[in-house]
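Undergrad: Could you work out the structure for the sequence below:
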Amino acid sequence: MQNRKLTYIALVIIHILLAGILFTIPVVSKLYSILIVVAGIAVVVKSSNRNNEVLYVAAYLIGSEVFLRMTGGNFLNEFTKYSVLLFMVLGMFYSGFSKNSMPYWFYLVLLISGIVVSSTTLNLETDIRKAIAFNISGPVCLGVSAIYCYRRKVTLKQLNNIIMACALPILSTAVYLFLYTPSIKEVVIGTASNFETSGGFGPNQVATILGLGIFLFFVQIILNSSSRKINIINGLILGLVAYRAIVTFSRGGVITGIAMIILLLGVLYFFSNGKGKFKVGIIVTFSVIAALGIWTYSSLQTRGLIEKRYSNEDAMGRAKESQLSGREELFETEIQMFLDHPLLGIGVGKNKEYRMQLTGIEAASHSEMTRMLAEHGSLGMLALLILLFTPLVLYLDNQQHIYLLSFFIFWLLTINHAAMRIAAPAFIYALSLLKVTAVEETTLHRE
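TA: Sure, this is the predicted structure:
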């Protein structure tokens, strides 16, 4: 046990130092991204994926994606999605896949028509490859990951280690943000999403991955900390990640992280005995106190502007017309696209051009659900139904998967405010399809 504690602490220190190295020497970021993939392939090939090593590598890639993109480490915008696809295929090569995963093969087939339509509808001056890749790489990554994960057996201990692999590079992301913007007061002047507090990268994506980090480190505290010392370390990390998520001024990721925690606590409470329910109550109490402390500190650092942001007000305290930062019009235009082309849709990547024609607004979709309807038509609706109901049906026979509902809600909420710009919703969704075969009897016990 002592070795495990030292190993985890060492990993935490390494990822803190990693943030400092990439901040000081940005070119190292590209070497870091290459190292993840090369080392990952080496591990998977050497082990023949006997213990689902591809899931650990993919989880680490998911956690590091935003960190790599904000430091210039990704060679392509979709680098992480392609890398996750590579490892899922590699995993299937060594370990096969369930013959019952046919819903997700069918889901992938449903995406083909949208690609075919776009090849004839996209404007000649549009970079067709780029437009299609931007919009379809996420759904394809989800489909292939889902096929690999479908009913694949893992233990709770293995799943907790996968969670840890995803969480560690998110720690690096948060530390990097502190180095990039050490003083929040100096850069926060309004209530809009803030690039300065987000490492110069998209606040929506940064908040999304930090919101996921809030949940992952919360899990580390209540279910995966082997000692009080590690509990304190994870508590401090959770506080830092939550604070940096809040001050991005992008609400979606933070709200999603909170929703994941609420669902997890609900599952733990429902399946616990009297003593377990009491422990859940204690956790809820301390969580609320900690959340109030983090929020108060965030409010002080932003001079109360963060409260106005969550109240949908501008810096002067006036209510904003839009409740969703202008996304309502994007949703409406995509619904109109679906109504105009209900059978096969307008084609993958066409929504940006079509919206420009309808409204004069040049903006990419923020909702994967309305994008699927617009670009794939009725086939997109069928694909969405597969994604929505399959994990919930599987849950009826998979209630030992205590994270299933949390993973599912992360996917559902994220794709409705940030589409699938990053790979996280695709892979986290796939994790909800795993078959958890063993849960420690005392899930809230710490040694």
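
Undergrad: When you work out contacts or count neighbours from here on, use the C-alpha atoms and nothing else.
TA: Fine.

Undergrad: Name all residues that make contact with L210.
TA: Listed by CA atoms under 8 Å, 6 or more residues apart in numbering, the contact set of L210 reads I170, A174, V241, A242, R244, A245, G253, V254.

Undergrad: Here is a second sequence; please produce its structure as well for comparison:
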Amino acid sequence: MTETKYISQIIFHIILGLMMYYLSIFPSLYFYAVIGYFFFQVIAAPKNEKVLKVLMACCYIVGAEVIFRMTGAGLFYESSKYFIILFLLIGMFYSGLSNKAYPYFLVLIFLIPSIVIASIDLRFDGNLRKNVAFVLSGPVCLGISALYCYNKKLTLKQVQTILLYVGLPIVTLTTYLFLYTPSIKDIVTGTESNFATSGGFGPNQVSTVLGLGMFVFCSQFFLNSKNIGLKILNVAIFSLIAFRGIVTFSRGGVLTAILMIAAFLIMVYIKSKTKQKSNIIVYFISLIVIGTVIWTISSSQTSGLIDKRYSGKDKLGREKEDISAGRLDIFLSELEGFIDNPFLGVGANGMKEIRLITQGDVVASHNEMSRLLSEHGILGIIILLILIFKPLDMYAKNSYNIFFYAFLVFWFATINHSAMRIAAPGFIYGLALLNVTYDKRPIHRKRLASPR
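TA: Alright, predicted model coming up:
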């Protein structure tokens, strides 16, 4: 991608953010334009570009999902996940699947018993489709993503391209957030997750996708900044996204981004030649300095409340009894659900129903691991074992994907603080299964002189 095209794409998505905020009808137009554009791109693409186009479409929807939800765009709340699944199924029709991806068929099959149990023992609100779809759309999206991506060949440059398609709509989201709450000082009064700084939407989901954006533009800085101008641009975008992620007061997305960046930089350092390693160290130190500046500004803008948030204190500086914001209690209750129903679990969305009966309140789980155990029983354990060890087995045979551990870190960290409310963790997990190759440089051969 040329420098001019890259900059123009960034500017275009900033303009989209302005239009999303100022024109009430635009979010829906944007949603349908995105779906229509990528549907045409996938169908019209030549066979050798189908995989790339499908992944570009899915990546863009992953990056845009939160702003679609935030602005009420889309057919319904979960529609982004369903369109991602649709594009992947279209991709399967054209490109097929690897015969070594069969464990992910098992993952999908093992989800079925929880639906049966939920249908037998449904008391929550009588809406089986809604209850089951809410908790299983994420795992199904992961299973389909893994099936499609497994052993699909992409060059490192193509992986960088699809990652950019995750990041571009996050630029739009960040622009929207700055317009929604231009002044942070005036609205931050405590250390709880802040809906006002999150565009009036769930801070956890906003923080998660902003953290993903931090990683995307950090990788752009390290891999695609060929001159000082691009370095400054990528640092600026990274800084703005990081600032908005921090001031959501939802820690999960920011901490996950830090872990992703660390995993990525370690891989880049290990894979680099000796001469390049010194540059990586310089860039890494620069990144720490930039991060310190961002944190200092965030602390100033929140009157020091963000420091208390991350240190587990309330606004008066007192240590909180439960720094997990109640998630530990939910986690333990779901483990009890597994112990009481170890074979097939309590069924899809069953723990929410149990909490309603026992506590009188509807409390959704933030941890997909404990949910898998409680709602799927021993099948949940098998699912977890497949999801953890199958990618490691593949990576042992093909270790060229420098994003591998970063992608797995994002999936694992996100499902432990935000479950699978959005499509991002499931789909990014799938990207870890790509068969990444390095771009081949053209070989220039000298022509032999023709005999006289």
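
Undergrad: Send over the TM-score of the superposed chains.
TA: Overlay of the two chains. TM-score (TM-score structural alignment, normalised by the length of structure 1): 0.96; 439 aligned residues with a CA RMSD of 1.3 Å.

Undergrad: ok so, going back, can I get the contacts of L210 of structure 1 in CSV including secondary structure and distance to I16 of structure 1?
TA: As requested, the contacts of L210 of structure 1 are arranged in CSV below (DSSP: H, G, I helix; E, B strand; the rest coil; distance: CA to CA, whole Å):
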residue, secondary structure, distance to I16 of structure 1
I170, helix, 10
A174, helix, 9
V241, helix, 13
A242, helix, 16
R244, helix, 15
A245, helix, 17
G253, helix, 22
V254, helix, 22
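
Undergrad: Have a look at how far, on average, the helix or strand F178 of structure 2 falls within is from structure 1.
TA: Applying DSSP states H and E as the criterion places F178 of structure 2 in helix 156-180. Compared with structure 1 after fitting, helix 156-180 of structure 2 deviates on average by 0.4 Å (mean CA distance after the TM-score superposition for structure 1).

Undergrad: likewise stretch 256-268 of structure 2?
TA: In the superposition with structure 1, the average deviation recorded for stretch 256-268 of structure 2 is 0.6 Å (mean CA distance after the TM-score superposition for structure 1).

Undergrad: Read off where that stretch ends up in structure 1.
TA: Under TM-score structural alignment, stretch 256-268 of structure 2 corresponds to residues 256-268 of structure 1.

Undergrad: distance between that stretch and the chain's centre?
TA: Relative to the centre of its chain, stretch 256-268 of structure 1 is centred 15 Å away, using CA atoms, centre = their mean, to the nearest Å.

Undergrad: same check, this time on stretch 102-111 of structure 1
TA: For stretch 102-111 of structure 1, the distance to the chain centre is 22 Å (CA atoms, centre = their mean).

Undergrad: residue contacts, A363 of structure 1?
TA: So A363 of structure 1 contacts L330, K352, R355, M356 (CA under 8 Å, 6+ apart).

Undergrad: which one of these is nearest W105 of structure 1?
TA: Lowest distance from W105 of structure 1 to the contacts of A363 of structure 1 (CA to CA) belongs to K352, with 27.8 Å.

Undergrad: separation between that closest one and L330 of structure 1?
TA: For K352 of structure 1, the distance to L330 of structure 1 (CA to CA, to the nearest Å) stands at 10 Å.

Undergrad: Ok, L264 of structure 1 next?
TA: Distance from L264 of structure 1 to L330 of structure 1, by CA to CA: 32 Å.
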